[in-house]
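> have a look at this fold, sequence not included:
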């Protein structure tokens, strides 16, 4: 494992040492249930409150607008199904989503469609950016909810979310965004974005897997989709995972502190792109050239299959798309929505750098990928 160059930070990140250290006491001595009234419970409740404050501060929210969840998928389901349930008795039965949403958004929306909701799929341009003209055409008097991801997990394109939200909210429409990929990589402020609901995934910004959060703006109509006791404002019943919540809080604090340093990731990403472009004629960038996550490089290698390329370069740990469904040997739906040819989509590889990526990693990865491409072309 130590010889491998990890370039799959969009799939998951390692747990930051500060996060791991903060979690430890809550696995042993501070093991109380936050609902208990004795000292053990109060210590756990205080820790949960502190973690919520840290997460809220990262996105410019209030502490009581944060709901801890098990995953970003759970947060997305809570936002979409909960909002739909709250508005089910109104005249609004229409939802707008983009054509490049993650399955954690698309599948709940398709479920709602099977329950009688009308769904509009908004197209994207060749860079993966939502077409504002299509947004304007999709918004209707009966639109209840718009859900557009903040940044794409495969190509990194950052959506014009603030403008989308401005147009939607002017019509009284709720706005949700899946910000799993953008948190910790670019600045995220819920008021600047104008969203009512926002999803976070801990393992995308150096917290453990199995912890996420949902931002719920005060006054947003949202019904529970899980039933039990009243933890997490009644939206996420069940005894809280105190240890991982504390970890998420520390990860959020680190993300806030280290955000000014994301320029280093951009420099390494661009260096990788430059080295590949110089040695692979016809290499094609997928995603917006400028409005893109600073760590994300999705490129199509001409004349080869991306999965075969990575198999030939085992020293490079990367993916051909989203880790949630990258095991399939089929072209990316995101790239198809962007109008990419089958050959370009077939040759695509997602390379995502992180805090720990070194200049040497970039150089070795470029060499390994170029060598693998040449071998496949000669085969």
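Nice, thanks for sending it over. Being a predicted model, the structure only gives us computed values, none of them experimental.
> can we go C-alpha only for contacts and neighbour counts from here?
OK.
> any idea how far residue 249 is from residue 63?
Distance, residue 63 to residue 249, using Cα to Cα, to the nearest Å: 12 Å.
> the protein: strands as residue ranges?
Assigned strands in the chain, in chain order: 5-6, 66-69, 94-98, 118-122, 143-147, 174-178, 197-201, 212-216, 284-286, 296-300, 316-317, 348-352 (criterion: DSSP state E).
> okay, pairing it with this:
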């Protein structure tokens, strides 16, 4: 089996699974309980929070645990909207955001908020001039992803941070779900970023756990109220075992980040160059620093993406039709449409997403099968 769908989810590290099992079986007390078992859980919880914060160069009081990227995004978008509604109701998100952000913004529109969508250029990058033109005195939030999940374009977070530098009343949220371990944290956790969303299963932790970075002093309304956990901002009993496993996975990911990115980028470059040598191939993800080293999206002329996905699956090679969250809906990649790609061409798109677990042998096997699939589509092309 060759697993090239790591942007959808990653295989948990064995070390993270061992941590989960050990904590779940030995330290099962509720962190909110007063007895010793509860205190043990609290110590694990806070040690994990401190470790994650340290790895990101932040303070432990700025890390809040959630169920994953979708909740973190929802909380950031809706929490800021509810907290700051008295100051303004204008929100800006990019036109290529993950559904967790765009659907949250869409729902807020039904609640009386004014949503603007920042356009992107033909390569999939937010248009900075257009974004600047959208800013208004009543703008309370700007939300831009760090790495696009469909084509891997690395968004200009540093430039947007400069744009917002003299606008402290605007909260700046970054969806960093696809960024951890793929690009340096300095590119998306600038001093100007107020909120950032993360999901554990994107960096080899278990599913169902994530966190939100919230800069100290920034206010956000809770979505979950109840027992007062997470500083009374996210009430529910914390999943201590999953949180501990996530802290372990994050450390392992960042410890080997530098060497992993070099390896992954080389694999992407080999696949990219081979695909580019074929006439009826459209490549949507470029090589180079402007794009994440792990994501490569392409299409075969006149062949729908799902056909290609199943063709590779017959050989136990697993890729996807761009975003896993929308692939079953059968819709063309929203990012490509926003880039001006026609619906017909966008429907051909498939995404390869690599990881340090992959190797050159798998790349060679993938390219062998690709040639077979490509030859079989000759009549359609």
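Cool, got the structure. Keep in mind the model is a prediction, meaning the values are calculated, not measured.
> residue 63 and residue 249 of the first structure: which has the busier surroundings?
residue 249 (27 against 17; other Cα atoms under 10 Å).
> map that one onto the second structure.
The alignment partner of residue 249 of the first structure in the second structure, by TM-score structural alignment, is residue 247.
> again with residue 197 of the first structure
Aligned partner of residue 197 of the first structure by TM-score structural alignment: residue 195.
> where along the second structure do the helices fall?
Applying DSSP state H to the second structure gives helices spanning 14-26, 36-56, 69-84, 99-110, 128-134, 157-163, 229-232, 240-255, 257-276, 305-313, 324-327, 334-338, 343-346, 360-376.
> nearest to residue 146 of the second structure, of the ones you listed?
Comparison of those against residue 146 of the second structure by Cα to Cα identifies helix 157-163 as nearest, at 6.7 Å.
> and that closest one, which stretch of the first structure?
Helix 157-163 of the second structure covers residues 161-167 of the first structure once aligned (TM-score structural alignment).
> give me the mean deviation of that stretch from the second structure.
When the second structure is overlaid, stretch 161-167 of the first structure sits 1.5 Å from its aligned residues on average, using mean Cα distance after the TM-score superposition for the first structure.
> average offset between stretch 75-87 of the first structure and the second structure?
In the superposition with the second structure, the average deviation recorded for stretch 75-87 of the first structure is 0.8 Å (mean Cα distance after the TM-score superposition for the first structure).
> any shared contact partners between residue 63 and residue 249 of the first structure?
52, 53, 55 (Cα atoms under 8 Å, 6 or more residues apart in numbering).
> using a markdown table, lay out the residues you listed together with distance to residue 373 of the first structure and neighbour count.
Below are those laid out as a markdown table (distance: Cα to Cα, whole Å; neighbours: other Cα atoms under 10 Å):
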| residue | distance to residue 373 of the first structure | neighbour count |
| --- | --- | --- |
| 52 | 47 | 26 |
| 53 | 48 | 20 |
| 55 | 42 | 30 |
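> one step back: so which of the helices of the second structure comes closest to residue 295 of the second structure?
Of all the helices of the second structure, helix 257-276 sits nearest to residue 295 of the second structure, with 7.6 Å by Cα to Cα.
> would you indicate which residues of that closest one are buried?
When neighbours are counted by 16 or more other Cα atoms under 10 Å, the buried residues of helix 257-276 of the second structure are found to be 257, 260-261, 263-269, 271-272, 275.
> kindly present those residues as TSV, with separate columns for distance to residue 234 of the second structure.
Listed next are these as TSV, based on distance: Cα to Cα, whole Å:
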residue	distance to residue 234 of the second structure
257	31
260	34
261	34
263	38
264	36
265	38
266	41
267	41
268	39
269	42
271	43
272	43
275	46
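> check contacts around residue 295 of the second structure.
Contacts for residue 295 of the second structure were tallied using Cα under 8 Å, 6+ apart; they are 7, 150, 151, 152, 268, 285, 351, 352, 353, 354.
> how far away is the aligned residue in the second structure for residue 287 of the first structure from residue 293 of the second structure?
When the second structure is aligned by TM-score structural alignment, residue 287 of the first structure is paired with residue 285. Using Cα to Cα, one obtains 10 Å as the distance from residue 285 of the second structure to residue 293 of the second structure.
> go on, residue 274 of the second structure?
Per Cα to Cα, residue 274 of the second structure is found 16 Å from residue 293 of the second structure.
> identify the residue nearest the geometric centre of the first structure.
residue 180 (2.2 Å; Cα atoms, centre = their mean).
> map it across to the second structure for me.
By TM-score structural alignment, residue 180 of the first structure lines up with residue 177.
> isn't that match right up against residue 201?
No - Residue 177 of the second structure is beyond contact range of residue 201, at 9.4 Å (criterion: Cα atoms under 8 Å).
> if we can go back for a sec, list the buried residues of the match of helix 157-163 of the second structure.
Across stretch 161-167 of the first structure, burial judged by 16+ other Cα under 10 Å covers 161, 162, 164, 165, 167.
> equivalent analysis for stretch 21-39 of the second structure, please.
23, 24, 27, 28, 29, 30, 31, 32, 37, 38, 39.
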